[in-house]
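Novice: I need the structure of the sequence given here:
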Amino acid sequence: MNAPVSSGPCVVVAGGGTAGHIEPALALADAVMRMRPDARIVALGTARGLETKLVP
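Specialist: Just a heads-up that it's a prediction; the model follows:
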């Protein structure tokens, strides 16, 4: 599978299980997108943690 090519940075955020790990990752992703709208954000987490409900 070919991913779309972006000229911006690719940022990976990881956190899972509790909101204490997820909320900072979401805040970081939001800040990156405000500074670099062309950025690609990839979120990593668990299959059953709270991130399944909080991460868009």
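
Novice: When you work out contacts or count neighbours from here on, use the C-alpha atoms and nothing else.
Specialist: Noted.

Novice: dump the residue contacts of residue 49.
Specialist: Contacts were defined as C-alpha atoms under 8 Å, 6 or more residues apart in numbering; by that measure residue 49 touches 16, 17, 18.

Novice: Before we compare anything, build this one as well:
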Amino acid sequence: MKVIFAGGGTAGHIYPAVAIARYISQEAPDSKFLFIGTKQGLEKELVPAEGFDIT
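Specialist: Have a look, this model is predicted:
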């Protein structure tokens, strides 16, 4: 399964998306995730710290 998450600017968008990605990765370990966000938002640091790719 491939999943794209889009959003950012605040942690209110990022933390729920990360939680969903973690859940999906437990249920479907072969899943791939991509987060799309802003260059200035918190997601730039939070998403990689959780082990996910962001562009």
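
Novice: Switch the contacts of residue 49 of structure 1 over to JSON lines; also include distance to residue 26 of structure 1.
Specialist: As requested, those are arranged in JSON lines below (distance: C-alpha to C-alpha, whole Å):
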{"residue": "16", "distance to residue 26 of structure 1": "11"}
{"residue": "17", "distance to residue 26 of structure 1": "14"}
{"residue": "18", "distance to residue 26 of structure 1": "13"}
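
Novice: of all the residues you listed, which comes closest to residue 28 of structure 1?
Specialist: Closest approach to residue 28 of structure 1 among these (C-alpha to C-alpha): residue 16, at 14.5 Å.

Novice: Identify the residue of structure 2 aligned to the closest one.
Specialist: In structure 2, residue 16 of structure 1 lines up with residue 8, judged by TM-score structural alignment.

Novice: Skipping adjacent residues, who's closest to that match in space?
Specialist: residue 37 (5.2 Å; C-alpha to C-alpha, 6 or more residues apart in numbering).

Novice: Residue 54 of structure 2 too?
Specialist: That would be residue 35: by C-alpha to C-alpha, 6+ apart, it lies 4.5 Å from residue 54 of structure 2.

Novice: Spatially, what comes nearest to residue 7 of structure 2 if we skip its sequence neighbours?
Specialist: Across the structure, with C-alpha to C-alpha, 6+ apart as the measure, the residue nearest residue 7 of structure 2 apart from its sequence neighbours is residue 37 (5.4 Å).

Novice: Structure 1: which residue goes with that neighbour?
Specialist: With TM-score structural alignment as the matching criterion, the partner of residue 37 of structure 2 in structure 1 is residue 45.
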